[in-house]
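1. I need the structure of the sequence given here:
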Amino acid sequence: MKNKTNIVLIISFLVFIVCLGSCSKQIKAKEYDSASYKRFKENKLRYEKFNEFLTDFKFSEVKGIGYEKGVTRRDPSSIIKVDSLYYVWYTRPQENTKVVGIREANESSRAYAWDLSDIWYATSPDGYNWTEKGIAVNRGEKGRFDARTVCTADILVANNKYYLFYQAAATLEQGRVPVGTFGGDFLSNKIGMSWASSPNGPWHRMEEPILAVGAPDQWDGNVVHDPSLIVRGGKYWMYYKSSPRTPYIVENLKGNVFSKKYGDIVNAWGVAIADNPEGPYIKSKYNPVVVGGHEVIVWPYKKGVCAFVTEGPERNSIQFSEDGVNFYPVAHGLQKPEAAGFYRPSNFTDTDSLPGQGVTWGLSHVLGESDYLRRVDCDLSLKKAEKVNANYQQTIEWMNKK
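-> Prediction:
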């Protein structure tokens, strides 16, 4: 009896050992991940060779709209191609008018670099050799919202027409007085529009502005700047830059209503959407859609929107949004193309019918005593992306292969 009991105990013990070994194989060893590795996996970050949004921006001089002493050319628009010529629009103030600051400015001297400006345009057969054609849209008559300056334009092609969007100011009285001699801006300015049947004009000015600043306590209570257009989902998306009324960041603001909710924001971007090119443009309830940035640099990519954000907490990054509202950084630490306007190969075709092809070149400005335009080249094309993503997918499939 005692021997039988021992045998049973031995067998039970052996069964327990076998089960324990089997179970231990099924229990996954605990993984210890650093914060860096967690960000890498959770945010779906990619190394350079797998990232379609990484590129080098290379700059070169152009003829015709490059450096010229005493002449300022800045803030180029998106570039379009009509027949055999490329077209660009840009800000050009009166020649030999000095920037003296808001305190000393008058009818023949500028408060800011973009003061006393008109919208000029130029054409090129190759993107390097440009011919300046003259004024496209000039300042409005006295008493209008665009009488003092029109600047920082962007182009839209729609319904067999050409539309220019631009920021505008009425009088010097709109100018904010900075602490020092220079700095400041035209506050509570407007965004205006002109249209033409040809890129060469003549341009017909809309009587009323198409966008104004928000309420004094909102994120866009100061200015509306840098309109830039995307066509997607059968609608016209106008991205713009603004800033909140925050005396700790923007000195010498007039009034007693401020944007306390947005007190830690310096600049941000919003979007206003319309069913027709002429508007009305309705601001998104999700604004601001990009926290940071300075000049608005956007372009259609696939069925979404790409943005280059030059300032703020995510400075010098490319960001991508599938829905045009929720942007996520996809490339960091890039050399910035200052105020770039890129060539739009689709000429503003709706991304629902033709996915955005990306960008490969454009124009940016160089700031100095006489601001000027230069060419910028890169490779943010859909063609490159297809190769990069195919390589990445092969790697993922290998990692998941049993």
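
2. switch to C-alpha atoms for all contacts and neighbour counts from now on
-> Will do.

3. any idea how far residue 290 is from residue 332?
-> Separation of residue 290 from residue 332 (Cα to Cα, to the nearest Å) stands at 15 Å.

4. neighbour count for those two, which is higher?
-> Set residue 290 next to residue 332 and count neighbours by other Cα atoms under 10 Å: residue 290 wins out with 23 against 16.

5. following up with a second sequence; could you model it the same way so I can compare the two?
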Amino acid sequence: MKTLFLIILSLFSLFIYGNNHIGTDSYPDSTYTNPLKVFVADPYVLKVEDTYYLYGTSVANMGFKVWESNDLVNWEEKGFAFSKFEEGNEWGQGDFWAPEVVSYKNKYYMIYSARASDGHLKIALAESSSPIGPFLNIKAPLFDKGFSNIDGHIFIDSDGTPYLFYVRDCSENIIDGKHISQIYVQKMSKDLLTLEGDPILVVEPSQDWEGIGEDWQWNEGPFVIKENGIYYLLYSANYFASPEYAIGYATADNPMGPWIKSEDNPILSKDLSLGVSGPGHCSVTNSPDSSELFIVYHSHAFPKSPSGIRVLNIDRIYFNENGELRIKGPTRTPQPFPY
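-> Down below sits the predicted model:
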């Protein structure tokens, strides 16, 4: 019965969103064009040797799909990486959001958020021996602070220390009468099952482009990369269904901070003349030959009617001579194929 239900749900998803697989003959060998027609929000890409795996908010009432690619452009849907109908995964009731997967100590760990039976959004940890799953909960919730937390991001430093970046969700995080999403960080135990020490505030809305005069404000979707001993935190601000959803970054000398936002923010934002609305919630990965970095992000599938329906994009991201992050995008014209 469970298998039949999954088949029916997948067919329904195809009816609503169309085929999420773009064939290799859809692009010339030398170029690709955004968006990539994979309907997914909050995209996260994991590279394992020569293969890429894509996860994201996809079937929010049930779990997470996974896609596979060998070139970052052509993606094949491989089914559900995580399903709440698998035995042991019954904890989450819905609102399955923003999964990320790390390879760690010969296992694959998925961090994700979902709504618990008490109504709060919480972060959970699942495990699999394969990047395509099935992922099964090993600690759900991973922690419980009595209020909603989302957008978990596990960063493994070069010395092997794991850190968890996560968001205090604005639905319940009220400061001076305003609903504000803030990003925090804590060290994790070596088995990833415990948070250590007190939570440290990383960033919160503080720049004009982040709507700091509004009653609802967001800093969310953290993703950390390290370059030449400097830590770079990419994050998103503003409401996810607004054209103003965009990406900024902050830097630090230590994962625990202090973190300083770039004065050049946002570094990726709307361009309605190109049909780009609400670019945000990103991850970063290498090109197939590891010579370039690509940012993977979503934008609104229907820019004239922004909503929760979002679509996949990739663009080149790099560090300039001053160590500042720059993105060659957003693009809607043919771009050189990632090699």
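
6. any idea what the TM-score is?
-> Remark: TM-score between the superposed chains equals 0.60 [TM-score structural alignment, normalised by the length of structure 2]; 239 aligned residues with a Cα RMSD of 3.5 Å.

7. look at the closest residue to residue 137 of structure 1 other than its chain neighbours and give its secondary structure.
-> Closest residue in space to residue 137 of structure 1, ignoring its immediate chain neighbours: residue 119 at 5.1 Å, by Cα to Cα, 6 or more residues apart in numbering. Using DSSP: H, G, I helix; E, B strand; the rest coil, the secondary structure recorded for residue 119 of structure 1 is strand.

8. and residue 119 of structure 1, what's its match in structure 2?
-> In structure 2, the residue paired with residue 119 of structure 1 according to TM-score structural alignment is residue 123.

9. what number of residues lie near residue 100 of structure 2?
-> Each residue near residue 100 of structure 2 was counted by other Cα under 10 Å, and the total is 24.

10. now name the helix or strand holding it.
-> Residue 100 of structure 2 is located in strand 94-104, with elements delineated by DSSP states H and E.

11. what about the following helix or strand past that strand, how far off from structure 1?
-> Using DSSP H and E, the helix or strand that follows strand 94-104 of structure 2 towards the C-terminus is strand 107-115. When structure 1 is superposed, strand 107-115 of structure 2 averages 0.9 Å from its matched positions, counting by mean Cα distance after the TM-score superposition for structure 1.

12. other SSEs contacting strand 107-115 of structure 2?
-> Strand 107-115 of structure 2 is packed against strand 94-104, strand 121-128, strand 149-156, with contacts defined by 3 or more Cα pairs under 8 Å, 6 or more residues apart in numbering; DSSP states H and E.

13. the helices in the stretch 301-402 of structure 1, which residues?
-> With DSSP state H, counting those that start in this stretch applied, the stretch 301-402 of structure 1 shows helices at 382-400, listed in chain order.

14. can you show me the strands along it?
-> Across the stretch 301-402 of structure 1, reading from the start of the chain, the strands by DSSP state E, counting those that start in this stretch fall at 304-309, 317-321, 328-331, 341-342, 356-366, 372-381.

15. in CSV, list the ones you listed along with mean neighbour count and distance to residue 82 of structure 1.
-> Putting the strands of the stretch 301-402 of structure 1 into CSV (neighbours: other Cα atoms under 10 Å; distance: least, Cα to Cα, whole Å) gives the following:
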stretch, mean neighbour count, distance to residue 82 of structure 1
strand 304-309, 24, 23
strand 317-321, 23, 28
strand 328-331, 20, 32
strand 341-342, 28, 15
strand 356-366, 23, 16
strand 372-381, 21, 19
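
16. right, and the ones you listed - which one's nearest residue 80 of structure 1?
-> When the strands of the stretch 301-402 of structure 1 are ranked by proximity to residue 80 of structure 1, the top entry is strand 341-342, at 8.7 Å, counting by Cα to Cα.

17. contacts only, for the residue nearest to residue 137 of structure 1.
-> With contacts taken as Cα atoms under 8 Å, 6 or more residues apart in numbering, residue 119 of structure 1 has the following neighbours: 89, 90, 91, 92, 135, 136, 137, 138, 150, 151, 152, 153.

18. and the third one, what does it touch?
-> Going back to what we said before, that points to residue 91 of structure 1. Applying Cα under 8 Å, 6+ apart, one finds that residue 91 of structure 1 lies in contact with 72-76, 114, 117-120, 150-153.

19. how far away is it from residue 135 of structure 1?
-> As judged by Cα to Cα, residue 91 of structure 1 and residue 135 of structure 1 stand 10 Å apart.

20. now do the shared contacts for those two.
-> Listed contacts common to residue 91 of structure 1 and residue 135 are 118, 119, 120; contacts here mean Cα under 8 Å, 6+ apart.

21. wait, the first one touches residue 134, no?
-> No: under the criterion of Cα atoms under 8 Å, residue 118 of structure 1 makes no contact with residue 134, lying 9.8 Å away.
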